[in-house]
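Chemist: Next come a sequence and a model predicted from it.
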Amino acid sequence: MEVIFSTNLEQEAKMKVCQALGNIQKVNQGKYLGLPMVVTGSKQQLFGYIRDNIQQRLKKWKNKLLSAAGKEVMLKSVAMTMPTYTMSCFKMPKKICKEINAVMANYWWGEANGRNKMHWRSWNKMSLGRKDGGLGFLDLEAFNTALLGKQVWRLITQPNLLVSKVLKDKYHPKQSLLKCKVARNAS
């Protein structure tokens, strides 16, 4: 077992807690449920693993052997679902979302002789619904905002949950969630 401490806690207190818990180890970095346990540094580096995982997964699939329908199913069912849990907890940087979109677009259009083929349609247009002339791929930035909005809705509609109480006490103890300013230390 491992434990994470606030940076505000003194080193001596950290050691006492670890000993009281049976010589438990202090964690500096790691993942829990696929998410980083310590959120520090550049978000580009922190969430870059999602882009890399999607890229690795797409490299394993034989692009030339799949029809357009097969590629669509693979992208929608696997590549677009991989960042869902992370995006429901964190605001992903726009650059990472764009890079993931670029990886998926490159897979969609394919490559020849080690170079990406011509993209005949922008990914933004392919992200439109079928009735609007697109293929219904997710707009990752909008999807991220929707997932975070769902979390906010849960905090507003269920204020008696433990997570609602903790977040209220930490980030907006004196006013409504919708009226408070974003704290500098907010994740």
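Modeler: Sure thing, it's come through. Note that this is a predicted model, so its numbers are computed, not measured.

Chemist: From now on I want contacts and neighbour counts done on CA atoms only, so please keep to that.
Modeler: Fine.

Chemist: buried residues in stretch 69-88?
Modeler: Neighbour-count burial for stretch 69-88, counted by 16 or more other CA atoms under 10 Å, picks out 71-72, 74-76, 79-80, 83, 86-88.

Chemist: Start from the N-terminal end of this protein and give the helices.
Modeler: For the chain, the helices defined by DSSP state H occupy 11-20, 43-60, 68-74, 84-89, 94-109, 123-126, 140-157, 162-171.

Chemist: From start to finish, how long is stretch 31-43 in a straight line?
Modeler: 15 Å (CA to CA, to the nearest Å).

Chemist: How far away from the center of its chain is it?
Modeler: Distance of stretch 31-43 from the chain centroid (CA atoms, centre = their mean, to the nearest Å) equals 10 Å.

Chemist: Structure two is appended below for comparative analysis:
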Amino acid sequence: MVVQDRTSICEFLGMIEEDKNDKYLGLPSILGRTKSALLGYLKEKVMTKVQRWDGRWISKGGKEVLIKQVAQTIPSFAMNVFLLPLEITKEIERVLSKYWWNQGSTQKSGIHRMSWERLSQSKA
């Protein structure tokens, strides 16, 4: 569509032409080929929330509530609209599990469990 046609339609309808980098309802209005770059802000939002909580002595119950009610709801609306790239979901999962198992920012190493692949193997 030609730019003149687009602007004339917007003027006729009384609308404002939106910039390509604008967001609508918190989501990018135009997606390109790399959804990871456009939806990477979700990972950053979760990381900033978790970094604010880190260093505070919160009980396991409190951590569970923070993770379930705050951190996991950040990407939920975007997940209703878009299929999130696997790298973003794995990074969010990594940040949340690191927060869950670490005791605080003073201790750099928390409880290390076995990987899910090893835990899910059959006993035989």
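Modeler: Sure thing, it's come through. All figures in this text were calculated on a predicted structure; none of them were measured in a lab.

Chemist: Any idea what the TM-score comes out to?
Modeler: The TM-score (TM-score structural alignment, normalised by the length of structure 2) is 0.79; 117 aligned residues with a CA RMSD of 2.4 Å.

Chemist: before we move on, the earlier item: so which of the helices of structure 1 comes closest to residue 117 of structure 1?
Modeler: Nearest to residue 117 of structure 1 among the helices of structure 1 is helix 94-109 (6.0 Å), distances taken as CA to CA.

Chemist: buried ones in that closest one?
Modeler: With burial defined by 16+ other CA under 10 Å, the residues of helix 94-109 of structure 1 counted as buried are 96-98, 100-101, 103-109.

Chemist: Could you measure from the residue most central in space within structure 2 over to residue 88 of structure 2?
Modeler: By CA atoms, centre = their mean, structure 2 has its centre lying nearest to residue 42, at 3.0 Å. According to CA to CA, residue 42 of structure 2 stands 8 Å off from residue 88 of structure 2.

Chemist: ok so, going back, what would the buried residues of stretch 69-88 of structure 1 look like in JSON lines with distance to residue 154 of structure 1?
Modeler: Formatted as JSON lines, the buried residues of stretch 69-88 of structure 1 follow (distance: CA to CA, whole Å):
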{"residue": "71", "distance to residue 154 of structure 1": "35"}
{"residue": "72", "distance to residue 154 of structure 1": "32"}
{"residue": "74", "distance to residue 154 of structure 1": "31"}
{"residue": "75", "distance to residue 154 of structure 1": "29"}
{"residue": "76", "distance to residue 154 of structure 1": "26"}
{"residue": "79", "distance to residue 154 of structure 1": "27"}
{"residue": "80", "distance to residue 154 of structure 1": "24"}
{"residue": "83", "distance to residue 154 of structure 1": "21"}
{"residue": "86", "distance to residue 154 of structure 1": "17"}
{"residue": "87", "distance to residue 154 of structure 1": "16"}
{"residue": "88", "distance to residue 154 of structure 1": "12"}
